[in-house]
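**Student:** Mind folding the following:
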Amino acid sequence: MPYWLMKSEPDEFSIHDLQRLGNGRWDGVRNYQARNFLRAMAAGDLFLFYHSSCAEPGVAGIGRIENDPFPDPTAVDPKSPYHSSKATQEKNPWIARNVSFVDAFDQVISLTRLREIAALSNFALLQKGSRLSVMPVTDEEWQAIVACR
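**Tutor:** Coordinates of the predicted model:
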């Protein structure tokens, strides 16, 4: 089973929001490579829920992909902060996924802690200049991260 990491700013959508709701829509991705990773996912795939752009960035829990990709409705909503002037109802290059809650970690596994784990030396998240909001995670990386919780 492929694994993934997906980033969200916790004041926008956090692991605790997903826990409270049980499921939600992952939308607003506006990078083509990240979008392609969203397309590559399959229903049932697990992802690390990463809190970004906050006081303590890090892995906060685990979610599950619930469906096939579908056109991201925020791209065509002029009131949305994720509105895309290039997207129309007929031609929307952006996609969303429905996700569900699996687990919230007692403590966020901080970026500092992730950098200390030898098995993560090639982890894309930790590479200089890596800013993708969606990325694949190898089985070895997944096991190393989940073992830290």
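**Student:** From here on, just use CA atoms for contacts and neighbour counts.
**Tutor:** Will do.
**Student:** buried stuff in the host helix or strand of Arg25?
**Tutor:** Arg25 is part of strand 23-26, with elements assigned from DSSP states H and E. When burial is assessed from 16 or more other Cα atoms under 10 Å, strand 23-26 yields the following buried residues: 23-24, 26.
**Student:** now do stretch 65-73
**Tutor:** Under the neighbour-count criterion of 16+ other Cα under 10 Å, stretch 65-73 has 65-66, 69, 71-73 buried.
**Student:** Quick check: next helix or strand after the longest strand anywhere in the chain?
**Tutor:** Looking across the chain with DSSP state E, the single longest strand is strand 95-110. Past strand 95-110, heading to the C-terminal end, the next element that is a helix or strand (DSSP H and E) is helix 111-115.
**Student:** ok, which stretches of this protein are strands?
**Tutor:** Listed in chain order, the strands found in the chain under DSSP E are 3-8, 23-26, 46-51, 58-65, 70-71, 95-110, 134-137.
**Student:** Name the residues that touch the longest one?
**Tutor:** Read it as strand 95-110. Applying Cα atoms under 8 Å, 6 or more residues apart in numbering, the external contacts of strand 95-110 come out as 15-16, 18-19, 22-29, 35, 38-39, 56-73, 145, 148-149.
**Student:** Could you also give me the structure for this next sequence, so I can compare it with the first?
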Amino acid sequence: MAYWLFKSEPDTWSWDQQVAKGQVGEEWGGVRNYQARNNMRAMKIGDRGFFYHSNVGKEIVGIVEVCAESHPDSTTEDARWDCVDIRAVAPMARPISLEMAKAEPRLKDMALVQNTRLSVQPVTEAEWAVVLELSGTADPA
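**Tutor:** Okay, here's the model as predicted:
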């Protein structure tokens, strides 16, 4: 299993909206960055990710799961853009802010800390475990 982080502005797509989609999940469309697209192309069903509220809040608020592998993004006719579908798995017991992540030495190399603009990013297994530890969230695996 691989781990990821999905960023969304909560006034565009929030954790609550993701949860409301239930087991069906939602297409993670509208991404127009080649690195983020390539990250989605590498995802497999069952991979887990953190759901991060960007701009407002700037915090990891939940855990999601990839429920459909890379496919054409329905928000565009341009064949260059793919996306995956994700579904909510569990909320974080305590959200982890960007400031908390930056203050944690074990997360100094995390993509979220190093490249705050990338909308879909990899998370290492060690980073996954540290974020869960800091949040007091049990791994739902």
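**Student:** Looking at the buried residues of stretch 65-73 of structure 1, which is nearest Pro136 of structure 1?
**Tutor:** Closest to Pro136 of structure 1 out of the buried residues of stretch 65-73 of structure 1 is Ile65 (13.2 Å), distances taken as Cα to Cα.
**Student:** My guess is that closest one contacts Leu46. True?
**Tutor:** Yes - Ile65 of structure 1 sits in contact with Leu46 when judged by Cα atoms under 8 Å, with a separation of 6.3 Å.
**Student:** Pro72 of structure 2 maps to what in structure 1?
**Tutor:** Pro72 of structure 2 maps onto Pro71 in structure 1 when the alignment is built from TM-score structural alignment.
**Student:** which ones are touching its match?
**Tutor:** The contact partners of Pro71 of structure 1, taken as Cα under 8 Å, 6+ apart, are 92-96.
**Student:** picking up where we left off before, any chance of JSON lines for the buried residues of stretch 65-73 of structure 1, columns distance to Ser52 of structure 1?
**Tutor:** Shown next, in JSON lines, are these (distance: Cα to Cα, whole Å):
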{"residue": "Ile65", "distance to Ser52 of structure 1": "20"}
{"residue": "Glu66", "distance to Ser52 of structure 1": "23"}
{"residue": "Pro69", "distance to Ser52 of structure 1": "23"}
{"residue": "Pro71", "distance to Ser52 of structure 1": "24"}
{"residue": "Asp72", "distance to Ser52 of structure 1": "21"}
{"residue": "Pro73", "distance to Ser52 of structure 1": "23"}
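**Student:** Pick the one among those residues closest to Glu140 of structure 1.
**Tutor:** Checking the buried residues of stretch 65-73 of structure 1 against Glu140 of structure 1 with Cα to Cα, the nearest one is Ile65 at 20.0 Å.
**Student:** Could you give the number of residues near the aligned residue in structure 2 for Phe49 of structure 1?
**Tutor:** Taking TM-score structural alignment as the criterion, the aligned counterpart of Phe49 of structure 1 in structure 2 is Phe51. Residues contacting Phe51 of structure 2 under the criterion other Cα atoms under 10 Å number 27.
**Student:** who touches Phe51 of structure 2 in this structure?
**Tutor:** The contact partners of Phe51 of structure 2, by Cα under 8 Å, 6+ apart, come to 5-8, 15, 60-64.
**Student:** at 10 Å instead, please
**Tutor:** Contacts of Phe51 of structure 2 were listed using Cα atoms under 10 Å, 6 or more residues apart in numbering, and they are 4-8, 14-15, 18, 59-65, 86, 88, 90-92, 120.
**Student:** Please report how far it lies from Tyr34 of structure 2.
**Tutor:** Counting by Cα to Cα, to the nearest Å, the gap from Phe51 of structure 2 to Tyr34 of structure 2 is 20 Å.
**Student:** Now check Ser119 of structure 2 against structure 1: what is it aligned to?
**Tutor:** Here Ser119 of structure 2 is matched to Ser133 in structure 1, going by TM-score structural alignment.
**Student:** Contact partners for that match?
**Tutor:** 5-8, 29-31, 33-35, 37, 50, 52, 125.
**Student:** nearest to Asp139 of structure 1, of these?
**Tutor:** Leu5 (12.0 Å).
**Student:** Count residues in the vicinity of that closest one, would you?
**Tutor:** Considering only other Cα under 10 Å, Leu5 of structure 1 is surrounded by 21 other residues.
**Student:** Sweet, I'm off.
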